[in-house]
Structure formats: C-alpha cells, structure tokens
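Trainee: Pasting a predicted model and its sequence here:
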Amino acid sequence: MHDVVIVGAGPVGLSLACELGLAGCSVLVLEREPGPHSPLRVAPLGMRGLSAASAEAFYRRGMLQPLLTASGADDGSGGNPDADEPSPPRRGGHFAGMMLDPAKIDVAALPFRLPTPAPELLMTDLEAVETVLSEQASKLGVEVKRGVTVSAISQNGEGAVVAQAGGDTYEARWLVGCDGGRSTVRRLAGFDFVGTEPQFTGYVMHAAIAGWEKLRPWFNLTPKGLYIRMPTEGHIGMMDFDGGAFDRSQQPTRDHLQAVLRRVSGTDVTLNDVHIASTFTDRAMQTTTYRQGRVLLAGDAAHIHSPLGGQGLNTGIGDAVNLGWKLAATVHGQAPDGLLDTYTRERHPIAAGVLDWSRAQVAAMKPEPHAQAIQTVVRDLIGTRDGATYMFERLSGSWIHYDVGSEHPLAGRSAPDFLLEDGTRLGDLMQDGRGVALDFSIDRCLQGSATGWESRIRYAAGPARNDLGLGAVLVRPDGIVAWASDRRPDREAFERAAGLWFGTPHTADTVLA
C-alpha cells in the first residue's frame, strides 16, 4: 500500500508528488495519457505564464534554474538577488486583453518584497514545467504509471482503492485527484461542483494562414470578441461569444475556424490548412470542499475557469504546495489536530477569488456596449499607478493571504527571500521541505526553545542584510509566514505558533536542528 496515490501527472499532480516525495512519503502517480508529449503542451499553444508565487515555489525547492533552462529563459529572465531593492517587473500582464504597462507599477507599494532570484513572471510551457517536475519526482522515488484509466474508487476510514479499467487496483492511505477539469476522481467520489455556465467558446490553433500580416500582434479586443496573434506564424487564439456552444461538441473544421477568425478579427484571412486545433470555455465551477474522507482534490479537479491570465496553472501549483506538507505530516502522524482541514479553508477562498477574477474579465470582453463601456473605465484605471499596481498584485499572486492566527501584517503571506549575513538565503534553507525559524536577534532568543520539531523546522540565526524591521520569522514548508515578531523575539509566542502548525509540545532544553 502506498501512502498516497495521485491521479493525474500534469503540473499539479507532479508538484504534489514532489512535495510528498521530499517528505519521505511513498507516492504513486497514475496518468491516463500513454506519454508526456503533445503539441498542445509545447510553445506556443502550450505557453503559460508562471506568477511570482509559482516561480518562488520552484526556487524554494531548487528547481528554478532547471526550469529557466527548460523554458529557454537563461537570458537573465530570473530576478536580481544582488540588488539593494526589488527590481521593477519586466512584464505587467493583462486584464481581459488590456495590457499593463510595467513602468506604471509602484514596486514600493507591494508588501514585504525583497530581491530574489525568482522572476516576477516567467513565460514557459507545460512541457518544460512537467519535464522539470518529472525529473525531480524521479529523484525522490516517486513512481509514475502512464496509460492508466481510472474506472472506480472506494474508500474507508483507513484508505482508498483505485480501480483501473481492465482490473488492476491500487491501494493507498490517501487519494488525491489532480486529473483536470473533467476529473474522474471528482465525479466518482461525489464532490459537489457548482458555479456558472460559459459565455464563450475559445480556440487555440496552428494553421497555414494567408493574410497573416492583416492580424495585429498579441491581444486584440474587437467588437466581435478577442483574438491573439502569437509570435510564431500561424499560431492563433480566439474567443467567440456563443455561450460555449461549440466547445468539445464537435471537432472544429477548417471552415468553422476560418469563419470564427474572420468574424472576430474583422479581416478576410484564409486558412489554407489547420495542423492542430483545440477548444475551451470560461465555465467557472468549484467544488464546495476539497476533501471527502480519504479523497482530496487539487488544481482543475477542484476548480475550473477561463484560462485568461494563466491563473489556472498558478492556482493549481499553489494548491499542491499548500497540501503537500500538510498531507505528509498527516501520513507520518505528526500533524496537529485539524491541520489537513486548513487545506480547504485556505485554498478554497483563493480559487473562489480567481473564478471571480475570470468572470470579471469575461464581462469586460463581451462584444456589446455595456462591456465596451467597462473597457474604457478599466483602461483608464490601469493607466494609473494605483490601478496598475493593484492589477499586478492580482496577477503576480502577491494578493494571496491566509488567516494563520496572527495579526502581524506579514503573517499569512509568502515569506520574503531574506539574505543572512553569511550569504545564505531563505530559499536555500527551504530546499529540503522543512519549515524555517529565522532568528535575527543578536542573542539568539529562540535557540533551545523547542523539541519534537527537529525534523520539520530548521533553525537559522544571525543578522540579515535587510530584516524589514523584524526580530524573527517562522516560515511554513510552503513558504507562508506562520508567525513574525517586530521586536526581540517572544519565545512563548513563537512556541505557540510552532505548536499550532507543527503540533509537538516543547521542552526548553533542545535546540532546533
């Protein structure tokens, strides 16, 4: 019996597998597709933007440089960790196809930022992400079985059983569905999936196009919808506001795709040949809970929405990083009461916010006068410093904040990449998947304050190049600040926070590892 079976070997399933493998869990990943390669997973059709929060997750596990290399971004696309202040973002992103000017983003207004090797936005593709994660998973002893179609699941108080079409079964103490928007695990386990129906059918395609030069580059909002002319000739994305009528109802023909492109773009371009095409919608749905007994969900299995802004991939990676250490602690019998329940409590509101963000973009894109009036207002707002900064916070993941039981403004946010005087960065300390206690006090106030956490909390002491006025910080394995002190660290308050998240009572005579 495995500790965890994960259904789905996409970026979310592999991210979760890496987190669990790093914590010493036995993990089996089941994937329906026979192989990892697909034209829809490589650039440009498979192109995705990783937010600052997702890039930080790769950095904290030592996978950022391999990802930069696999993404063809070894050209300085990473951050500048040696700068005195965080660098301005190179890209601003977009809202409903309306581009943000990075020069208008007020970097100083973004909360608790420090220089970091992780870029604010990394353009990559799904195959690059999955390649890096697959290599990491293999190093950690994770087993991946491809060509497995799940046909049934069952569970009891001790574990779950997954049945493969054809008769094989797989047992585990926990089952996690990371199998996408049409999740078999979600359906078989009986999760409620609620939300709103689609407004448009979206298309991505690679075609031989006569009149390519008539299409304007990148995002183009038009009176009939939106189209995206990607940098590589013949690669197009478009959105047709037909109520989602065409999505997966039939294979799009050349004539249909040409008619949609002509209508949306207002040009007379001709498709001479269609090499590949796929459809999607803005259907926005979410499960009411992310756990039922021994079955959990993450990524698109738990929430679906329009792919505008690349929020789906980033939200899914956030799910995996949040769930991984909590499920591992539960597997090893180290979790405090209710720790696993915080997965739904923390991540469900984040996805709900992303769904609303998606709905707001769709409302602004509709080819009708009310939406076009909204576009005028949005363009005015994102043209201001405050408006551009607000939009960037949402796109970068800087807005994410959890209730961790502390009123400190840094608590519940992603930890800044503190640089200690010996040259060690916080990201360096997190590569083994443990939490970190940073003690900036001269007399090492937290030293010798806890026991039972040695395998889960790394203690590091000493001045930092910029401590942001803090005395100490406790960082969870997912990079979220669980507790922070502005003054000389309060050992009792630290121990309460550590006990809340790591669960083992302390005695005063053991030094954290």
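Mentor: Structure received.
Trainee: rest of the way, CA atoms for contacts and neighbours
Mentor: Noted.
Trainee: where do the helices sit along the stretch 351-500 of the chain?
Mentor: Here the stretch 351-500 of the chain has its helices, by DSSP state H, counting those that start in this stretch, at 369-382, 385-396, 426-429, 491-502.
Trainee: I'd like the ones you listed as TSV, with mean neighbour count and distance to E130 appended.
Mentor: Formatted as TSV, the helices of the stretch 351-500 of the chain follow (neighbours: other C-alpha atoms under 10 Å; distance: least, C-alpha to C-alpha, whole Å):
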stretch	mean neighbour count	distance to E130
helix 369-382	15	34
helix 385-396	21	21
helix 426-429	20	21
helix 491-502	18	30
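Trainee: okay, pairing it with this:
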Amino acid sequence: MAQHHVVIAGGGPVGLWLAAELRLGGVAVTVLEERTEIDARSKALTLHPRTLEVLAARGAQGPFLAEGLPIPAGHFGMLDQRLDFSSLDTPFPYTLALPQARTEALLQEHALGLGATVLRGHRVTGFTEGAASVSVRVTGPRGEYETEAAYLVGCDGTRSTVRTAAGIGFPGTPSTVLGWLGDVFLDRPPRPGYGRHTPRGGVMAVPLPDGRHRLVGADPGSHTTTWPGDLTLDELRRKVTAVTGDDFGMREPSWLSRFGNATRLAAAYRRGRVLLAGDAAHQHFPAGGVGMNVGIQDAHNLGWKLAATLRGWAPDGLLDTYHAERHPVGAELAAHSRAQTALLATFTPEVADLRGLLGELIAAQPGVNRFLAERLTALGVRYPAADPAAHPLTGTRAPDLALTGTDRTLFALVRPDAYLLLDLTAGGTPGVPPRPGLAVHTGALARPPAAWRDVRAALIRPDGHVAWAGTGGDGRAPAAAVEGVLAGRR
C-alpha cells in the first residue's frame, strides 16, 4: 500500500483538492484532519477566476457556480477604483463570493466521490522518513497510531506540524497590523462593491450568500503589536461608524475576528518525501482574498506531479519542479500582500495621494487594470521555460480554447492523468506513438486568440499550463517535443 499511498495532513480546501487530484491520477490517498467538523466560520470568501478554471478543468465547477455570487470586479489595496475583470480571457470574468465552509463541503464531497479517505478527528503529530516511505504518527479518537505512506503532504496551516517536523524554515516578517472583520446582518446594506477609505480608516462590505454581509477593514489603531482582545459587536459598530458615518443597522454577528499581517514563506516546498501546500507554505495579510486560491493552485500543480511520480510515468525530476514553480508564486503573493497592506492600512496624506495616483492609472490605462487583475486572479501565472528559445506560450496557462470537430473546449479535454498533445493542423501526429502519460486530440482552433494564431501543435500539462508549443511545418517536431518533455529534458 505504502508505495502508492499519500497521506495529507489537513482537510481544508487545499488538502481536499489535492486528494481529489491524486485520486484522478490513480493514487490512494488519506486525508487526516484534526477538526471533527467543517468550521462554520469562513476565513475565505472568494473564488478567483483561475480557481474556477481549475474546477472547470475537472468538471467540478457546477455546484460552486450554482451557490456562489458572481462579482465582476476586484480590488487592489482597497483602492476606490475597482479592477474590472470583464476583459479577462476566461469563461469566468468575475470573482465568486462563497463562504469557505461551503467551498470546503463541496470539495470534500468531490474528493469522497472520487474515492479519497477523509478521517476527521485525526491529528498528525510527527513522522519518520525512510528510504522508500514515511511513517506518519497520528493521534485519533482511539488514541495514537502510525500509518505508512510513500509521501506526506502538509496542508495543515500556518502553524504546520509537518513543516516544523521536517525542519523547513518559515522566514518572513512579524505582524504589525491587525485588521478586523464581522459577518453580520445589515438592515441598511450599502450598494454592491461598497468600500470607503478615509483618514479615520477603511471599510469594505461584501455580500454573503446567506443574506449577511462581511464588514472588513482597518483603522489608525490597527497598527499594533499588542493583542487588544477579542473583537466585539459594539467595537465593530464604532469602527465602521467612524469611517462611514453609519453602522448600516448591523446585528446578529455570526463571526467577529481580528487578523494580522505576518508574512512568511517556507524555505522549501519539498524536503525528501515531505511536501507543503497552502498556508503551510505561505502566510500573509488576506488582501484581495487570494490566499485559499493560491493554495488550491498549489495543490493543482502538485497533484498530477505526485501521481505521475507514483504511477511511474513522470519525467525525470518532475517532482522537484513543484518548488521551482510554486515558490516564486508564494514570494510574489507575499510582496503583493505587503504592498496592499501599506495601501489599505495606512492613513497618512502621503498614502492618500499614492492611492489617488494608482486609482487614476487603473482608470486611464487599461494595461494597468489588466496587469493587476491578472496578478490578483492568477491568470497571469507563468512558469519558467527551461529552453530560452521556447515559444512565448511555454509555461503560460492555456485559455479555454474552442476546437473544431467537437462541442467541448480545452478545459473539458485536459487530462488529470496525462499530457494532452493538441494537433492543430488536423493532419495527424506522425511519430508520436501511444504511451503512458500522453493523450492526443486533433482539430484546429475555432477562434484562436492572437497569441495562438501561429501555433500548429501544443503540449498541455495536466494542470492546464503549456509545456511546449510549435509553429513550424516539421512533422517530427511534436514527436521530439513529447519525447523531450516526458524525458524531462524540457
């Protein structure tokens, strides 16, 4: 069992999506979660466009779209000028407001339906790594026990037991700002997309599917390293009224909380047979609602690589690319979160002028809007190409291309357990024999985006990123590309 078994510590959205990906790759997986039930308090509220694409690539988006509330804009640092998502090249040009508790429940249902084992009330306490497996120590409802796995993945949060036991550093900066939030009913809710930033503080109101609103913000008193005690409804009312002049008739809080801006990044996402994903790998101020999304995207990058390694068709060194590709994304997340924290939690005249300047740039320069929107939504994530002469599409996320000869688009064709070779000439792929880890689709692009108009063949990874793209008429090019990628030379 151990040689094809993965244990995941942590059954939040990241661990559950990873479990589902491993099952789609043909790997047995057990999720060990300390909580006996899903936490009704939802730290995360937002599914970003790239995460919705990730769900769509596995046909899992339907329940989320049915329950979530689409919001066609986002914010950067709580600037008055919102980011317009309508021009983004995606089937989902919006964020989806959905409490994490529901996201987690839907992901658990998805993982269980694929055959994952999810054990609640089971806490990973440590491990011993051997040459061919990991012995994981667990405390469960019936006491302590050990279970053996080929790999252990820590999806167990910022205080990760797995990361600590592996001796992986978590360097960064301490918390100096405490934001606050309250999930409440509002008798006089503000307009959709409401946000206000003044010298007295900043407040945003986000509608929730259950009729409540989340009021979230910061004020000059938020700059502290001293814990002021738990947030109360009266304190939230005072803070919101100081900024907006109105408490919006807030009542019946379901959650009141404070959160800090400690920012840390794991020194390594992999050490031997132990890997990290999500909050176990990166911690940051929750600006823009990106944290859970980046974690799910970590899992999407890791799942197929780990499954391919265990199933025996992985290119050489594939698992090492997990750190090489996702660690820079975590570093960028940290930098952008710190930048947004300065904008939304600083109330000096200088920062007010900076906010005004950035807002003017977003309004006047569509390229600035698109740049920030693609960074926020992760649609702009590009993994480095090993070959400096590679086609510019290499490493980018492939859009949901429409193809002739089928009513399905690319997301429906991407395989979780194999690379997908797109023959866009409809002329066949000579010299590309069937092999594990490879699927082939022949058909031209129906409405090719500008960046794809010269592409004659492309190799798409299971996570939807482009492994190789070719433009020439040499019929041997796809065969050589497949051989290079699957041998780990590209």
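Mentor: Sure thing, it's come through. Keep in mind that this is a model prediction, so the values were computed, not measured.
Trainee: care to give me the TM-score?
Mentor: Here the TM-score for the pair of chains, by TM-score structural alignment, normalised by the length of structure 2, is 0.87; 471 aligned residues with a C-alpha RMSD of 2.8 Å.
Trainee: does the residue nearest the centre of structure 1 sit in a helix, a strand or a coil?
Mentor: By C-alpha atoms, centre = their mean, structure 1 has its centre lying nearest to N314, at 2.3 Å. Of the three states, N314 of structure 1 takes helix under DSSP: H, G, I helix; E, B strand; the rest coil.
Trainee: Trace it over to structure 2, please.
Mentor: Aligned by TM-score structural alignment, N314 of structure 1 pairs with N293 of structure 2.
Trainee: swap in L64 of structure 1?
Mentor: Alignment note (TM-score structural alignment): L64 of structure 1 maps to Q61 of structure 2.
Trainee: One more: G427 of structure 1?
Mentor: Counting by TM-score structural alignment, G427 of structure 1 lines up with F411 in structure 2.
Trainee: I'd guessed that match sits against L52; true?
Mentor: No - between F411 of structure 2 and L52 there is no contact under C-alpha atoms under 8 Å: 11.0 Å.
Trainee: re earlier: pull the contacting residues for the match of L64 of structure 1.
Mentor: 52, 55 (C-alpha atoms under 8 Å, 6 or more residues apart in numbering).
Trainee: go on, P336 of structure 1?
Mentor: Residues in contact with P336 of structure 1 (C-alpha under 8 Å, 6+ apart) are 499-504.
Trainee: Check E37 of structure 2 too.
Mentor: R120.
Trainee: Is it correct that it falls within a strand?
Mentor: No - counting by three-state DSSP, E37 of structure 2 is located in no strand; its state is coil.
Trainee: Just tell me what it corresponds to in structure 1.
Mentor: Aligning on TM-score structural alignment places E37 of structure 2 opposite G35 in structure 1.
Trainee: Likewise for V482 of structure 2?
Mentor: Aligned partner of V482 of structure 2 by TM-score structural alignment: A498.
Trainee: What's the separation between that match and R491 of structure 1?
Mentor: A498 of structure 1 is 10 Å from R491 of structure 1, where distance means C-alpha to C-alpha, to the nearest Å.
Trainee: Structure 1: which residue goes with H323 of structure 2?
Mentor: So, by TM-score structural alignment, H323 of structure 2 is matched to T344.
Trainee: which SS class is P228 of structure 2?
Mentor: coil.
Trainee: Can you report how many residues neighbour the counterpart of A460 of structure 1 in structure 2?
Mentor: The alignment partner of A460 of structure 1 in structure 2, by TM-score structural alignment, is H441. H441 of structure 2: 17 surrounding residues under other C-alpha atoms under 10 Å.
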